[in-house]
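> Structure for the following, please:
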Amino acid sequence: MSAKVMIYETQFFGFTPQTCMMRMYLAFQDHLFHMMLVIEEVILKKLECMRDTKLTSSSIRRSSEKFLAYMRNHFDRLFAKMEQVLLQVVLSIPENVLLPEDKCQEQYRYPASKFQELQEEIRHLEHRVKAEISAQQALKAELEEQKATQEQLERILQWFDGLDNVCREHGTSNLKESFAFLKENATKLHTVMQEVEDKSKTAHKK
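Prediction:
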């Protein structure tokens, strides 16, 4: 079997010529084996009708196997010649022939240096695309962070609005005054708690 890589032929036929030859080879081999089984079966039936013969079914089997090996050996040599003809003539595309989808290559021919330039340009564009994707991902993460911060600020403002309403209900209209009022009450509460604690310690000592 030829080991030559026939890429252009595979593009045209839709299968590799080597695969086609392999399937043909296996099909011939299977057919040959099947024929030998049929012939052997016919000989065995004829043997049953014969009398006074030294032939046995096992000897016929050995003979058919030898004949099959002989036929396969000759078939392999013939198939090798047939494969050479098919791969070089029938399943081969000449080097000067272009497929219809590749006809544009005749009109637009580029030297190897131009091809290298195009590859460099492609790599450069790929690098720019990757950088753009990374920048978009970073921007998306920053927007998500800003959104979370905005939601937190809105909750704080709502809390201040609620605190301001509570202060208004208790007669304090200014939020700054409300904080001073809360601080003063907290200080008084701390002083009272300290006095209670001191008295409690004194009572335990007595």
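
> only C-alpha atoms for contact and neighbour calcs from this point on.
OK.

> if I look at Thr20, how far off is Asp30?
For residue 20 the amino acid is Cys, not Thr. Distance check for Cys20 against Asp30: by C-alpha to C-alpha, to the nearest Å, it reads 15 Å.

> Could you also give me the structure for this next sequence, so I can compare it with the first?
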Amino acid sequence: MSVDPMAYEAQFFGFTPQTCILRVYIAFQDYLFETMLLVESVMLKKLNEFPGCKISPFELRKSTEKFLLFMKERFDKLFSTMEEMLLQLVLNIPKNTLLPEDKVHEQYPYSKEQFQVLQDEVHQLQEQYRAEVAAGQALHAELEEQKVVQAELEKILQWFDGLENTCRKYGISSFKESFTFLAQNSKKLQDILNDVEKKSKKIKKV
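Okay, here's the model as predicted:
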């Protein structure tokens, strides 16, 4: 059998030419063996029809095997010639032939160095893409954080609006007066709380 890998032919046919030829060889060989067994069985049947025949089945088997060996040797030589013909004429793709899927290589030929440059560019673009994805994720996280801060600021503004409305209710027009008012009321509340705690302690002692 041929040792040439014939990769291009395997790509085109979907199987290696050597595998195809091997299967054909095995099929022919099996057919030869089956034929010889059939011939042997017919000869045995014919011998049984002749009374006093001195040829035994064992001798017939030896003769059949000898003839089979002779036929196999001739078959192998013939098949060797047939294999060479199949590999060269039938299952061979000429060197100047391009498969349809390889036409692009003819239109856009690249040397090994040019291909390496393209690979480097692809690697660089992949790195840039990863960096942009990471920057996008960081920006998204920052925007989420800004949303939280914005929500807190809105709460503070609402609190100031409520404070301003309360101040207007009590006739206080500025924030300074508002804080003074709150501080005074806070001190009054603290004093009341302290007075309540003292009275509570006295009651417990009694």
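
> In the first structure, what residue spans correspond to helices?
Taking DSSP state H to define them, one finds helices in the first structure at 7-13, 17-49, 57-85, 104-107, 112-169, 175-205.

> Quick one: average offset of the second one versus the second structure, please.
If you overlay the two and look at helix 17-49 of the first structure, the average distance to its match in the second structure is 3.4 Å (mean C-alpha distance after the TM-score superposition for the first structure).

> Could you name the helices and strands sitting against that helix?
On a contact count with 3 or more C-alpha pairs under 8 Å, 6 or more residues apart in numbering; DSSP states H and E, helix 17-49 of the first structure meets helix 57-85.

> The helix it packs on - contacts with which helices or strands?
Helix 57-85 of the first structure packs on helix 17-49, going by 3+ C-alpha pairs under 8 Å, 6+ apart.

> tell me the angle of the helix it packs on relative to helix 57-85?
160 degrees (axes from the mean of the first three to the mean of the last three C-alpha atoms, to 10 degrees).

> list the buried ones in helix 17-49 of the first structure?
Neighbour-count burial for helix 17-49 of the first structure, counted by 16 or more other C-alpha atoms under 10 Å, picks out Pro17, Gln18, Met21, Tyr25, Gln29, Leu32, Phe33, Met36, Leu37, Glu40, Leu44, Leu47.

> Roughly how far does the most centrally placed residue in the second structure sit from Gln190 of the second structure?
Closest residue to the average C-alpha location of the second structure: Gln126 at 17.8 Å, with C-alpha atoms, centre = their mean. Applying C-alpha to C-alpha, the value for Gln126 of the second structure to Gln190 of the second structure is 66 Å.

> With Thr19 of the second structure instead?
Taking C-alpha to C-alpha as the measure, Thr19 of the second structure falls 100 Å from Gln190 of the second structure.

> So what touches stretch 138-154 of the first structure?
Defining contact as C-alpha atoms under 8 Å, 6 or more residues apart in numbering, one finds that nothing outside stretch 138-154 of the first structure touches it.

> ok, average deviation of that stretch from the second structure?
Looks like 2.0 Å for stretch 138-154 of the first structure (mean C-alpha distance after the TM-score superposition for the first structure).

> In the second structure, point out the residues matching that stretch.
Mapped onto the second structure using TM-score structural alignment, stretch 138-154 of the first structure spans residues 134-150.

> Run the chain-centre distance for that stretch.
Counting by C-alpha atoms, centre = their mean, to the nearest Å, stretch 134-150 of the second structure is centred 33 Å from the centre of its parent chain.

> What of stretch 33-47 of the first structure?
With C-alpha atoms, centre = their mean, you get 52 Å for stretch 33-47 of the first structure.

> Likewise for stretch 105-116 of the first structure?
32 Å.

> now stretch 147-161 of the first structure
44 Å.

> can you check stretch 66-85 of the first structure too?
Distance, stretch centre to chain centre, for stretch 66-85 of the first structure: 43 Å (C-alpha atoms, centre = their mean).

> Okay, buried residues for it please.
Leu68, Arg72, Phe79, Glu83.

> Could you list the residues in contact with it?
By C-alpha under 8 Å, 6+ apart, stretch 66-85 of the first structure touches Met1, Met21, Tyr25, Gln29, Leu32, Phe33, Met36.
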